[in-house]
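Colleague: Sharing a model prediction with you, sequence too.
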Amino acid sequence: MAHRTLYMSRKVALAAAFVVAAAAVVVVNGPAIAETAQPQGFTAPASPDGEVTLLTGDRVTIRSGRPEVRPGPGREGVAFSLRTDVTGDLHVVPADAQTDLTAGRLDPRLFDVSALIRDGYDDTAGPVTPLIVTYDGPATGIAGTSDARALPSVNGYAMTADKSANFLAGARTAGVAKVWLDGPVRSTLDHSVGQVGAPQAWQSGHTGRGTTVAVLDTGVDQTHPDLADAVVESRNFTDSDTDDDRVGHGTHVAATITGSGKYQGVAPDSKVLNGKVLDDRGSGRDSTVIAGMEWAAAAGADVINMSLGSSLPSDGTDLLSQAVDRLTADTGALFVVSAGNRGPAAGTIGSPAAASSALTVGSVDRTDALADSSSRGPRPGDGAVKPEITAPGVGIVAARARNGTIGEPVGDSHVALSGTSMAAPHVAGAAAILAGQHPDWTADRLKTALTGSAEPNPARTVHEQGSGRLDVARAVRQSVTASPAVLNFGTALWPHHDDAPIVRTVTYANHGSTAITLRVDGEARGVDGRPAPGMVTASPSEVTVPAGGQADVTITTTTALDTPDGGYSGAVVASGDGTSVRTPLTVTKEIESYDVKLAFIDGEGQPTTAYSYRFDNLDRRERLLSYETGGALELRLPKGRYFFEAFVGTQQHGGALTAFPEPELVVSGKTELVMDARRGKQAAITLDKPDAQPGDVLMAIEILTEWGYTNSVTFGPTFAVQPWEPSSTSRPGRARFTVEAKLAQPDGTGRFHGSPYQYNVLWRHDGGVPDDLHRTFTDRDFAEVRTVSAAQGPGAFGFRNYLAAGPLPLRVTEYYTPGVPWTSMLSEMDPDTMYQHTKLHTALPREFEAGAPPRTEKWNAAVFSPAFPMGNEMWNERNGDYVYTNIPMFTDQAADRIGSSGSDQARTTLSRDGVVLAQTEADGYVAGAVPADKGTYELRAEVTRSGMWELSTSITSTWTFTSEHAETPTALPLLAVRFAPVLDDRNRAHAGRPFVIPVYAQRNGSPTATGVRTPEIEVSYDDGKSWQRARVGKLGERWLALVEHPADAKFVSLRAKAQDADGNTVDETIIRAYGLK
């Protein structure tokens, strides 16, 4: 089979997993081991709901934390890997993409399903995926792409790929260097001019006259008085119909650089190039930003301000950073980039701020204190210093765009904003002043002049502030600059008793008319702030820099000193004759670490590149290596305990994956690990029914660390495709191996159509993977459930948990391992294409009792309608001033199930006082910002369906409710009226007879629905053309509706209105709620 689902709870997200597409519904049953022992407050973030088509044509759907993987046409035998990263994002990688991913030919973001949904690349965005393809040589076409835009700075093209095709197959052509996601870029939004010394520069006659600064942003309002005649050229790179600013961000940035009036900019006489690269929502893509960068550089901009960036950390090799570095080298333009607002965490510098040649800017307040939100270094990978400088970015007042929507108004024409977006234009303006003062200076000299003259905050490290806060007055006044702008001495490997000194050179240049003598001193401090005397030395310690000349000084770091291991940062300061030039530095004394060598052998005994691995530190929340970095075979790891996981792929059995888990690998010396697929063992299960064969197998090891929960998972159709090597290490009580299998009677075609039974088996082993992977069970070991799944129309074909299948109505006897939670599911699918039409599953996992008598369950029983499953989490909530709804619109009459369906048309609208606040073309889903004050809202969901569905062909539900600002996630007070008539297995009742319909209510986010008044029920026998009132009587917490079925009617439609004691209402209409016979 081709349609697979993996359950992932909202409390504990899955870690690395390889998945064979032929697997069925699999459930990681139960919480992590000894869940109460987890650190308080630890919860893995849940992936957002949505559907994404991967570059290979495979489709991934996430609903309520449950990911499904459906292979594209002709890809039913392809394996997949699933894992969650340390942020909680779910990554899904087809096995045939793994080699390209490991080799760096594919952008890992293309497989981060959570981020793709979150950033608007899901299937609701359209039928294409935006990409950037770069080339080693001349660009060539790729099948299935369109709308190509040349991007010369990265030797690539922006294009879109048809989601219905396997783009990856066409991209494996000569000359293609890498396929990138055309990723999201956003503005980095989270006293000042005088704070950075601009007035003193103006008094010296330096105002930026004769210079041009490009503002790549949301556009600029050229009608604002503060920007009169400032903009000399504009270009729109977005899909907006104007280069005007409809956000307010770009106008504010431009005015901070060159504004006039009361809130004067840093360089008031500079001119502006207006490059609109962010749309009217403040968002853009890599390709539009790169195109804007190329335009600005070609147009002769001296300085290019980019108050924008990505949310993910970068090591400086991403496309935007590459474009910055290449355009800087080619044109000499200085790119000033905001650091981002992902602080106070370290290592949060994103793209393009991570570019080596960019001048990256952090944010301080008016007292020079670092803003909490300002992103910090070091840069991932090489530990480079980022940001290199800071500037004011808190409460900055500048021009307000006439069509702007952001910020706190200050008077009628200005607005206050905060963030590194506001800090960057201060530095861009300062760079313009210097460029006007020194017309022959290019990017490197401008950058070093600004960083060298900055004012440091002694309470902050260079990874937080770079050289310090911008001081343009000093930059203008001083005649000496130092190159490079920062010094990175790298990492000295442990042990350190024999460390060789690490040497770098700083070149001091004097553009003045008199020689200057400088004393050069170096200092470094550890992460604890303690100084390390003697670690940094300068030779000579005094140097005279001739007028118009330069002088070199050798800077040496000595890590063999008796100082603690770890990171050190500091600065080299050259001072004298009223001059002070700072060069930040960083050096790392590696903590006790050892070489780790890896080898990967396939099932034929040959070395292979079809592998992946990771090391999770058991004591600290660190994943030192990830799937995308899989190429290195010789590693350097700190001493410690690790959960190690590796997979080796082979072509045996249609593409097997052998797992190599070690629950507690201790690295305390030189270590060598050999992953030989021939050592993998196959699990097996023996049952009373000798013809039972597995159709869905999950194998997992769960690890409880000192910081939370992680695991390793494989699943596929058989045991043969997922051998596991028994672990050589053990972690009793904190590691658990699980085998979960679904078995049924095969039909001889590789499927299980017509199977009268299905086993759902689970066994566990404490500590690690045992040597013996075979288990035997009898029917007495299981709980027995006799399921009856009704039909919604003729020709329907049902799958119980995607395994036992047949035409509906369908009867299957199911056996469950007792005492562990299970999620049950019914899907209506096309048996040939495996296209899923509807899905129905239990809202929460449930446990079955050992030795209990057999139970019978009815599934797919009409009426199919909106529901709020009993005891489940809030389906619809308000958090702060943001409302989110996700209503399952096609749930059967059971109170504890969730139902979804394909549809012809759908729309969900959220309104307040007649004003639409948010609207989607989706059934039951809408999200958007709402006013803070208390008000009455209307939520309306409409959906129609036809084709194979005879029932619930049209559902319209309207809710009214009151809501106001909520400090914590709060359930919206929504009601549902549910109908539970007794029907036959084809969801029909008798015509020409009286009929009683049990009715009950559900409340969103609550297991009970008390306080609901008796609903008003109406019935129609002509698909809603006419209605008649039903008699309704109360029976306990439910009601009974009495109707009279006409003899000639074919279907019954229902309409219900209900209200609770607080005045919240629901009005729902279901056309063709059930049939008549």
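Modeller: Nice, I can see it.

Colleague: C-alpha from now on. contacts and neighbour counts both.
Modeller: Fine.

Colleague: Name the surrounding residues that touch stretch 244-254.
Modeller: Contact with stretch 244-254 is made by 187, 215-222, 227, 272, 280-282, 307, 397-406, 415, 421-422, 425, as judged by CA atoms under 8 Å, 6 or more residues apart in numbering.

Colleague: of those residues, buried ones?
Modeller: Taking 16 or more other CA atoms under 10 Å as the criterion, what is buried in those is 187, 215-222, 227, 272, 280, 282, 307, 397-402, 404, 406, 415, 421-422, 425.

Colleague: What distance do you get for the nearest residue to residue 581 once chain neighbours are set aside to residue 388?
Modeller: Residue nearest to residue 581 in three dimensions, not counting chain neighbours: residue 452, with 4.6 Å by CA to CA, 6 or more residues apart in numbering. Counting by CA to CA, to the nearest Å, the gap from residue 452 to residue 388 is 10 Å.

Colleague: which residues do these two both contact?
Modeller: With CA under 8 Å, 6+ apart, residue 452 and residue 388 have common neighbours 467, 485.

Colleague: I'd like to know which of the contacts of stretch 244-254 are part of strands.
Modeller: If you go by DSSP state E, the contacts of stretch 244-254 have 187, 215, 216, 217, 272, 397, 398, 399, 415 in strands.

Colleague: The structure to be compared is supplied as follows:
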Amino acid sequence: MKRACAATVATAAAVALAAGMTGPASAKADAKSEQQRMTSAAQKLKPAHRITLITGDRVAVDAKGRVVGLERAAGREKIPAQIRKADGHTFVVPADAARLVSSGKLDQRLFDVTELNKAATRRSQQKGLKVIVGYSGAATATKADVRDAGTLRQTLKSLNADAVQTPQKDTPELWDAVTNGDRTAAGIAHVWLDGTRKASLDKSVPQIGAPKAWAAGFDGKGVKIAVLDTGVDATHPDLKNQVIAAKNFSTATSSTDKFGHGTHVASIAAGTGAKSGGKYKGVAPGAKILNGKVLDDTGSGDDSGIIAGMEWAAEQGAQVVNLSLGGQDTPEVDPLEATVNKLSAEKGILFAIAAGNSGPETVGSPGSADAALTVGAVDDKDLLADFSSTGPRVGDGAIKPDVTAPGVDITAASAKGSVIEQEVGEKPAGYLTISGTSMATPHVAGAAAILKQEHPDWTYAEIKGALTGSAKGGKYTPFQQGSGRIQVDKAIKQTVIADPASVSFGTQQWPHTDDTPATKPLTYRNLGKTDVTLKLTATATNPKGQAAPAGFFKLAATTLKVPAGGTASVGYTVNTKLGGTLDGAYSSYVTATAGAQTVRTGAAVNREVESYDVTVKHIDKAGQPTGEYNTVLFGYAGLGNGRGYQVPTATTGITTMRLPKGTYLLDGWIAKDFTKPDMGGEGLDWVVQPKLAVTKNTSVTIDARTTKPADITVPDAAAKPLSATIDYLYDAPGIGIGVILDSFANLRMAHLGPEVTGLSQTWFGQFSKGAGAEYDAITTAKVKKIQGDKVRHFKASEFATVTNRLGSGSPNKTGGLGVIAFLPEDVGFGALVEQALPATRTLYVSTGEKVEWFLDFTQFKGKDAQGFPVPEAYYTLGNSQKVTPGGKYTRTFNTAVFGPRLLSDYGVFRDGNNIYGTIPLFADGAGNPGSSEFTSVTTTLYRNGQKVGTNDDPLFGGKAFTVPAGDAAYKLTTSVKRSVKVAQASTRIDASWTFRSKKPGVDGAQLPVSSARFNAAVGLDNKVAAGKKATFPVVVEGAARGSNLKSLSVYASYDYGKTWKKLTVKNGKITVVNPAKGAAISFHAKISDKKGNKSTISIYNAYYGK
């Protein structure tokens, strides 16, 4: 049984709403390769992606996956939120969800922004949030509410659960259905993310002894193996007539295998080898295949689809199920693990499941399930594959995997035209060779089918015991190989098994000087008809892989008689007192032999490192114990270094945890009644102890009565709070903790423990100054303690004034300005305020602390069903900028002339044999790069006059053209159109570039292309005075800029390019007659540089007359 343990967490600075923000992480750019520069530039061309949480709140993330905003759902504006980071994952957890996460009722993956932002998850969730809701009992009313909030995708009877997909607009309704304040609604047992799992990618069959099993008459005949994978190509000669049933549980349109993984797996398990004359015959060619397509045509699938596939396999009478798939394991029992355990126990099905392909200590789920026969991979010399996931299991340190099997360079059937076949190719025809625990697993599934044929009355546990017990041991520990590599030729002769197949002694608490020996029975089951006497021997290893001290593991006897049809047990004792000073995971093998028969059993114990009890007490403002808290500890020195612990919730407010000796940062919240719109008058009490030394049993009290208010004020009493964030960075351990609220009025803080060095604080406050202005104030300082009684009063002289002119692409639009403050060691975010366009918005920004300010602008096209504004155009400053006290600055966004921009990070790039462009084709008249919605895009590349290809990439860098390595002449053309509903100006951009190129070095190359900017003086409505003359610069950018320019020709058109009039370019300027009222002018430029590269730019409807 897996036990829950505290999840590892860490916290970074919290952020406020910053819609559309994709600013640079720093104002200073490092040296980059051309590929890095192209990628960096592309990330600035698109607004932030929004991820809708189950609460209805939306998290904005930029192209690098960084959290850059939090947009609260209606009625949730005052609920505080935490942002935490750990192991490369970022969690955004609103306070009303935090208690449910720490109680285990709510899957923390629902708030794992990194997971939710993965391509496979985004693809799976694109039509709405997918969850699995588990019920306790009938829960009739709650179940109806859940189903009303979304679309019922699957009813998962084995879990008493529903798989539901809820459109983003309805997530608040789903949240209301599954919760009651900060508790789950009546009848709700669990709410899980319906996550995604991926496929875990001639000599191998003889290697495990299958031909000897065939010779004995056992090839799996009469046994059904369910292959739950990407589908099976039943037309392949090796699988023809093998597939007896098929069903699609994925989002693909059919059960056909277009990815190629499932066909390969199925043929390893039960392929006939017909196409190869038997050379590539599977392990159990007499078995039949149930084709359950649970992974789509990209190799990914939802948890609910996989569970539904398992239930279908059970209904179809499968005796063996192969799952060559998996995902990251957690300490808790997830829905896939629960289903494996339940169906194994109730239906007698053996589940052979891949361990995973991520190396040490990464056994994945559902292979982590207790009942699973979990499979690692070895090569043809029985050497453990470097990719094969090993244990111990997350949470309880149990032994996983259970066995290994061949999984390196395995040749099996190919699904013609599939993704994998296209990637690796067939050799020989009809077959392909790939590696992974995915390939090892069907060897075990086939072996299980052979045993099931031989012993149709055996249970799944007995088959599992025979395969593990008869395995061939290697030079590895049980955590690496389980019992060893399977030997089906031995297994078919096996009559004695260990029950269970492995033994865990759990954790022996420190100190170990007073440890008493612990004994567990090793039970052997004799499935034969004659008594068997076993000879028993044991070997043991310490955490370093060396021999454990003598007597650490000890058998009570060296022989054991097991009666026919019965069981017998021998005591196996572990004495952790004998480990000396070396703590950690110890493991052992007990080998039982009787004639030619051998049974190998793994055993393990965790000799706890020096650890102590830490008791955390929570007291509310009234002096009463409270369970309304969310507290975590972060280890940054000693044995707990790099580990985090969530303090479980308790109604008594008191929790005791076991922590390794070390130094920790404690971060505790008490937030009562925060689900009420007015915060219930309680607000948030935040208590932090940056240095908690755990060198003995320790007690800590988080007392809300000790907290004091923190605040920022600005020199205008009428200014109203918009957002407030505070974060602390602790330099030495590199830990950050943060909180975001609607205002400082709802926050109180306190410091616990000794003062520290290396602690820095950043406070950011944003205040509304009427409809068209705001204050943005940020302060940072090195401090020795959390300053709960600190108030920072800003003076008028500390601000600069930034006047922002915001254009309107078309009438009746709204927009907003995002604000980011960059500090040398931190960053602050402001809230975006939506307002009617065109407009002027004035920012009063603070100037101290070496701050640099970054701005971006988003034009909206209305609101979605939740009331959130929907972006349609986006522009950003190229870099953050410094301002000075009293300084006055003007910035302009979203005005004509919109056209291509070529700065150092923008252009056409070549990476190896791939050519692609990253150019903001609709940069605004102020030169701000960005993008807008398009109606059509056509981009084409020619090589030596021959078309290479065409795509619909508006030069965002998303689609590359692959070309030969040799030098050649190229022409890249693009034509992009946008609707007048988005912008009446620059409704069409045409461009072409000619240049020569060959394969560059490893850093890639920026190719010589140019563009022209038309710097006309245009109003915020993108119009000019009709009929008047106007003179303005034409600026050449890119390869032909400055002294590299050979020629520039400019043309104007008043009839959308039907006729063009050449203009005189004098001193870099042109003179035109403005178009008539309601009419537009278009521009065309031809550019040549001194190296012979040519560019043309056409901008249609550049601006209008009025």
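Modeller: It's in. These numbers come from a predicted model, not from an experiment.

Colleague: And the TM-score between them?
Modeller: Here the TM-score for the pair of chains, by TM-score structural alignment, normalised by the length of structure 1, is 0.86; 1024 aligned residues with a CA RMSD of 3.9 Å.

Colleague: picking that back up, quick one: the ones in strands among the contacts of stretch 244-254 of structure 1 as CSV, columns for distance to residue 477 of structure 1 too.
Modeller: As requested, these are exported to CSV (distance: CA to CA, whole Å):
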residue, distance to residue 477 of structure 1
187, 33
215, 27
216, 30
217, 31
272, 25
397, 27
398, 27
399, 29
415, 32
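
Colleague: Closest one to residue 206 of structure 1 out of the residues you listed, please.
Modeller: residue 272 (16.9 Å; CA to CA).

Colleague: quick one: what's aligned to the closest one in structure 2?
Modeller: Here residue 272 of structure 1 is matched to residue 289 in structure 2, going by TM-score structural alignment.

Colleague: who's in contact with that match?
Modeller: Contacts here follow CA under 8 Å, 6+ apart; on that basis residue 289 of structure 2 touches 224, 225, 226, 227, 242, 243, 244, 245, 266, 270.

Colleague: And the equivalent of the third one over in structure 1, how far from residue 1027 of structure 1?
Modeller: The equivalent of residue 226 of structure 2 in structure 1 is residue 214 (alignment by TM-score structural alignment). When distance is defined by CA to CA, residue 214 of structure 1 is 65 Å away from residue 1027 of structure 1.

Colleague: ok, for the match of residue 272 of structure 1, nearest residue in space, not its chain neighbours?
Modeller: Among residues not flanking residue 289 of structure 2 along the chain, residue 243 sits closest, at 4.5 Å (CA to CA, 6+ apart).

Colleague: from what I can see that neighbour touches residue 286, true?
Modeller: No: counting by CA atoms under 8 Å, residue 243 of structure 2 sits too far from residue 286 to count as a contact (11.6 Å).

Colleague: wait, what's in contact with the residue nearest the centre of structure 1?
Modeller: For structure 1, residue 115 is the residue whose C-alpha lies nearest the centre (CA atoms, centre = their mean; 2.7 Å). Contacts of residue 115 of structure 1 were listed using CA under 8 Å, 6+ apart, and they are 89, 109.

Colleague: isn't there a helix covering it?
Modeller: Yes: according to DSSP: H, G, I helix; E, B strand; the rest coil, residue 115 of structure 1 belongs to a helix.

Colleague: Return the residue of structure 2 aligned against residue 149 of structure 1.
Modeller: Aligned partner of residue 149 of structure 1 by TM-score structural alignment: residue 154.

Colleague: any idea how far that match is from residue 376 of structure 2?
Modeller: Distance from residue 154 of structure 2 to residue 376 of structure 2, by CA to CA: 31 Å.

Colleague: Please identify which of those two sits among more neighbours.
Modeller: Set side by side, residue 154 of structure 2 and residue 376 show more neighbours around residue 376, with 36 against 17, by other CA atoms under 10 Å.

Colleague: Just give the number of residues close to the match of residue 226 of structure 2.
Modeller: A total of 31 residues lie near residue 214 of structure 1 under the criterion other CA under 10 Å.

Colleague: what's near enough to touch it?
Modeller: Counting by CA under 8 Å, 6+ apart, the residues that residue 214 of structure 1 touches are 272, 273, 274, 275, 296, 301, 302, 303, 304, 305.

Colleague: from memory residue 175 of structure 1 sits against residue 137, does it?
Modeller: Yes: Residue 175 of structure 1 lies in contact with residue 137 (CA under 8 Å); the separation is 5.5 Å.

Colleague: Helices of the stretch 1-150 of structure 2, start to end?
Modeller: 34-43, 95-103, 113-116, 119-124, 140-148 (DSSP state H, counting those that start in this stretch).

Colleague: From residue 611 of structure 1, how far out is the counterpart of residue 103 of structure 2 in structure 1?
Modeller: For residue 103 of structure 2, the aligned residue in structure 1 is residue 103 (criterion: TM-score structural alignment). Between residue 103 of structure 1 and residue 611 of structure 1 the distance is 11 Å, computed by CA to CA.

Colleague: Name the residue in those two with the higher neighbour count.
Modeller: Each of residue 103 of structure 1 and residue 611 has its neighbours counted (other CA under 10 Å); residue 611 has more, 24 against 14.

Colleague: any idea how far residue 656 of structure 1 is from the more buried one?
Modeller: 12 Å.

Colleague: any common contacting residues for the two?
Modeller: With CA under 8 Å, 6+ apart, residue 611 of structure 1 and residue 656 have common neighbours residue 649.

Colleague: what ranges do the helices span in the stretch 251-400 of structure 1?
Modeller: Using DSSP H, counting those that start in this stretch, helices in the stretch 251-400 of structure 1 cover 286-298, 319-331.

Colleague: so which of the ones you listed comes closest to residue 977 of structure 1?
Modeller: Closest among these, using CA to CA: helix 286-298, at 47.3 Å.

Colleague: Would you mind stating the distance between residue 118 of structure 1 and residue 82 of structure 1?
Modeller: 18 Å.

Colleague: neighbour count winner among the two?
Modeller: Higher neighbour count among residue 118 of structure 1 and residue 82: residue 82, with 26 against 14, using other CA under 10 Å.

Colleague: OK, contacts around the more buried one?
Modeller: Contacts of residue 82 of structure 1 by CA under 8 Å, 6+ apart are 14, 15, 16, 17, 18, 19, 90, 91, 92, 93.

Colleague: for residue 1010 of structure 2, same thing?
Modeller: 902, 993, 1036, 1037, 1038, 1039, 1040, 1041, 1087, 1094, 1095.
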